[in-house]
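In: give me a model of this one.
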Amino acid sequence: MNSIHNGELDLNLLPVFDALIRVRNVSRAAHELNMSQSAVSHALKRLRLFFGDPLFLKTGSGMQPTPRALELLDPVLSVMGTVRGELLVREGFDATVAQRTFSLCLTDMGELIFLPRLISKLRQAAPHCTLRTLQVPVHQIQGVLESGEADLALGSLHSVPEGLFQQQLFMRSFVTIVNRRNRKVGDSLTAEQFFDMEHIVVSLSGRREDSYDSVIDHVAGPRRVYLTTPHFLTVPIIIEENPELIATVPRELATKFASYKSIKMVDTPVKVPSFAIRQHWHPRVQHDAANIWLRRQVKEAFDTVPE
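Out: So this is what the prediction gives:
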């Protein structure tokens, strides 16, 4: 073991470390690297022998890196970033034969809005690639992108972490959803009703000030908030059972919620500015051929979305 540990590291093992630190799963890493699971397991065994550390431990949520693996993260990602960004960029990315998993940071709202259109496009353009989504608190997004665990973050970030690249995809506006059984609300909602009724707001952090529609409180004054939740998709179900509650959500999401027979959309009776939906990525993949290709697919998928 000492002779292996003191010998030269086989650089062919670094892509295995890179894949495992990102996808946290041996079978997914093998698929991405176009290797067998046994070959990835063998490479991991050699990495463990060389560094004298387990590096990754099996848990219920996947292969979790040890403190030693986290120490190795930056230098390994730096080497892999150089290989991808400077040595292999000329080779481009052949989506027709590539086998890898693209990982996206998305909220449940993002999955509903982005995934159907994106899946349709990627299944045709990259038939052997797959997708994985992660729901990550805003303050952790930079670290997830930097580590390579995610390729892109899609959505509306109130405060974009410093150092990330971003590209606007389209603009969206807010509307309010109410229960059709609420006899106090007709085809429109007055400002007086809006501020008198109790609201549901969505905040990934659980703090009201971080809610997606917090701009309303800033431009029009505080509302009566009854429920703060991290989940968009539970909102129409809650309003269906509680007709006295209302919520203000992005228009595209409200359109989907209107499929509930008890839910209807009305214009938000206060002037609320539109907001931008963007894709974000880390500088280390700015010149990565696969990431460049993925960003282009995302941009093209939503270029035709009406304002």
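In: use CA for all of it now, contacts and neighbours both
Out: OK.
In: which SS class is Val178?
Out: Using DSSP: H, G, I helix; E, B strand; the rest coil, the structure places Val178 in strand.
In: let me see the contact set for it.
Out: Taking C-alpha atoms under 8 Å, 6 or more residues apart in numbering, we find Val178 in contact with Val185, Ile239, Pro243, Leu245, Ile246, Ala247, Ile263, Lys264, Met265, Val266.
In: not counting sequence-adjacent ones, nearest residue to it?
Out: Leaving aside its chain neighbours, Val178 sits nearest to Ile246 (5.0 Å; criterion: C-alpha to C-alpha, 6 or more residues apart in numbering).
In: what about the one you found, how many neighbours?
Out: By the measure other C-alpha atoms under 10 Å, the count of residues near Ile246 is 25.
In: isn't it right up against Ile177?
Out: Yes. Using C-alpha atoms under 8 Å, Ile246 is in contact with Ile177, at 5.9 Å.
In: what residues does stretch 240-258 touch?
Out: Here stretch 240-258 makes contact (C-alpha under 8 Å, 6+ apart) with 109, 112-113, 172-182, 197-201, 213, 235-236, 239, 262-265, 268.
In: gap between the two ends of that stretch?
Out: Chord length of stretch 240-258, first to last residue, is 11 Å (C-alpha to C-alpha, to the nearest Å).
In: sorry, back to before: and the residue nearest to Val178, how far is that from Ala125?
Out: Ile246 sits at a distance of 41 Å from Ala125 (criterion: C-alpha to C-alpha).
In: and what of Gly81?
Out: Using C-alpha to C-alpha, one obtains 24 Å as the distance from Gly81 to Ala125.
In: neighbour count for these two, which is higher?
Out: Applying other C-alpha under 10 Å to Gly81 and Ala125 shows that Gly81 carries more neighbours, namely 20 against 15.
In: for comparison, sequence B:
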Amino acid sequence: MKSADLNLVTHFDALISCRNVSRAAEQMQLSQPAMSAALSRLRRLFNDPLLVREGAQWKATARALELHRTFAPILQQWQAATAPREEFSPASSKRVISIYATDYVQFTVLPKVVARVAQEAPHMQLRVFPARLQHGLSMLETNHVELIAGYYPEPAPNLRARFLFEEPTVCLMRAGHPSLERPWNLNAFLRYKHIDLAAHTRYFSERIDRALEGLGRSRQLAVTLSSYLACPHVVAASDMIATLPSSVANALARSTGTVIKEVPISLPALSVSLYWHERYQTDQGHAWLRQVIGDIF
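Out: As a prediction, the model looks like this:
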């Protein structure tokens, strides 16, 4: 009996990691027909569809995920052992590294990081992707991005994380808001409609709602925004109240004519960490950028 082509292992890894035939072909530097042919061979080999379409997306089957958990560590060890032992030089590197982040994280993290990278690695390029609904850490799993900065409380076991910083949240309302004429307390906080932020995850918003539920209270949401930086402008044009990071509120309060107040309930600080897939753990260029970002914060 003819043995299976071991090259199919790398095709399989790319297909299940990317969960997209075109993306896998691009990663492997193959044509799409060649990757489609590899998928057909893998399907016959394992007697399983491996990837199935659900709407506009590809989903890995249970069998594919089980096989990938077995093969991926072996492949990564092989790649690490056979990779060229070239020392990474920031000054000459032309590496392109993709980062996924909300506009809040871009606002707080990127100015310092870009300035440092431009100075020490002038030929390196950072490609930033905005946060979107139903995306997140899965972007690392599928290798669409190499780094994610944000708040994700339960990363998968094959992801690494490094804490960057935390900051308090504050309430924001327009100047002349009716609540400013009364004592500021929980009742005043809940008397008006609220803006919900970070629609792509809602992790921190859920903390607010759970804290209120513990007090037997709730807020009425009127608008859900995915942009932290747009929020103060929406607040300035309405009687709605927003709870958002203090850095954003302080930076835009004067230009938007908004007023900052303390949050009248006990909330944990908003925490931001850096996340990456295990596949990049020993990558020298990747590790250099992680260290730069970690040093800054």
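In: ok, back up a step: among the contacts of Val178 of structure 1, which lie within helices?
Out: For the contacts of Val178 of structure 1, the ones inside helices are Ile239, with DSSP state H as the criterion.
In: closest to Ala276 of structure 1 among the contacts of Val178 of structure 1?
Out: Using C-alpha to C-alpha, Ala247 is the member of these that sits closest to Ala276 of structure 1, with 19.7 Å.
In: so what's Phe302 of structure 1 up against?
Out: Shown in contact with Phe302 of structure 1 (C-alpha under 8 Å, 6+ apart): Leu169, Phe170.
In: how much space separates it from Met265 of structure 1?
Out: In this structure, Phe302 of structure 1 and Met265 of structure 1 are 24 Å apart, going by C-alpha to C-alpha.
In: how about the helices of the stretch 51-200 of structure 2, start to end?
Out: Defined through DSSP state H, counting those that start in this stretch, the helices belonging to the stretch 51-200 of structure 2, from first to last, are 62-82, 103-120, 138-141, 186-191.
In: output the contacting helices and strands for the second one.
Out: Judged by 3 or more C-alpha pairs under 8 Å, 6 or more residues apart in numbering; DSSP states H and E, the packing partners of helix 103-120 of structure 2 are helix 284-296.
In: and the helix it packs on with helix 103-120, angle?
Out: Following axes from the mean of the first three to the mean of the last three C-alpha atoms, to 10 degrees, one obtains 110 degrees for the angle between helix 284-296 of structure 2 and helix 103-120.
In: run through who's touching helix 284-296 of structure 2.
Out: 87-88, 90, 95, 97, 112-113, 116, 162-164, 274, 280-281.
In: how about stretch 193-203 of structure 2?
Out: Stretch 193-203 of structure 2 has contacts (C-alpha under 8 Å, 6+ apart) with 102, 131-136, 151-153, 205, 219-228, 231, 239-244.
In: all strands for the stretch 151-297 of structure 2, in order.
Out: For the stretch 151-297 of structure 2, the strands defined by DSSP state E, counting those that start in this stretch cover 159-167, 169-174, 194-197, 221-225, 241-245, 258-261, 270-277.
In: so where is the fifth one in structure 1?
Out: Going back to what we said before, that points to strand 241-245 of structure 2. Strand 241-245 of structure 2 lines up with residues 246-250 of structure 1 when matched by TM-score structural alignment.
In: post-alignment, that stretch versus structure 2, mean distance?
Out: Between stretch 246-250 of structure 1 and the corresponding residues of structure 2, superposition yields a mean separation of 0.8 Å, by mean C-alpha distance after the TM-score superposition for structure 1.
In: next one: that stretch to chain centre, how far?
Out: If you compare the mean C-alpha spot of stretch 246-250 of structure 1 with that of the full chain, they lie 21 Å apart, counting by C-alpha atoms, centre = their mean, to the nearest Å.
In: could you do stretch 149-168 of structure 1 as well?
Out: Stretch 149-168 of structure 1 has its C-alpha centroid displaced from the chain centroid by 9 Å (C-alpha atoms, centre = their mean).
In: which residue is the nearest non-sequential neighbour of Ala72 of structure 2?
Out: Nearest non-adjacent residue to Ala72 of structure 2, counting by C-alpha to C-alpha, 6+ apart: Asp13, 6.6 Å away.
In: which secondary structure element contains that neighbour?
Out: Remark: Asp13 of structure 2 resides in helix 8-18, with elements defined by DSSP states H and E.
In: next helix or strand past that helix?
Out: helix 21-28.
In: in that next one, what's buried?
Out: Residues of helix 21-28 of structure 2 classed as buried by neighbour count (16 or more other C-alpha atoms under 10 Å): Val21, Ser22, Arg23, Ala24, Ala25.
In: report all helices and strands that it contacts.
Out: Contact analysis of helix 21-28 of structure 2 by 3+ C-alpha pairs under 8 Å, 6+ apart lists helix 8-18, helix 32-46 as its packing neighbours.
In: mean neighbour count and distance to Leu147 of structure 2 for these - can I get that in CSV?
Out: Output for the helices and strands packed on helix 21-28 of structure 2, formatted as CSV (neighbours: other C-alpha atoms under 10 Å; distance: least, C-alpha to C-alpha, whole Å):
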stretch, mean neighbour count, distance to Leu147 of structure 2
helix 8-18, 21, 15
helix 32-46, 15, 26
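In: turn these into a markdown table, columns for distance to Gly214 of structure 2.
Out: Formatted as a markdown table, the helices and strands packed on helix 21-28 of structure 2 follow (distance: least, C-alpha to C-alpha, whole Å):
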| stretch | distance to Gly214 of structure 2 |
| --- | --- |
| helix 8-18 | 40 |
| helix 32-46 | 50 |
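In: and Leu140 of structure 2, which of these is closest to it?
Out: Checking the helices and strands packed on helix 21-28 of structure 2 against Leu140 of structure 2 by C-alpha to C-alpha gives helix 8-18 as the closest, at 8.9 Å.
In: what packs against the closest one?
Out: Packing partners of helix 8-18 of structure 2 (3+ C-alpha pairs under 8 Å, 6+ apart): helix 21-28, helix 32-46, helix 62-82.
In: would you format the contacts of Val178 of structure 1 as TSV with distance to Pro67 of structure 1 included?
Out: As requested, the contacts of Val178 of structure 1 are arranged in TSV below (distance: C-alpha to C-alpha, whole Å):
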residue	distance to Pro67 of structure 1
Val185	56
Ile239	45
Pro243	50
Leu245	47
Ile246	46
Ala247	43
Ile263	49
Lys264	51
Met265	50
Val266	52
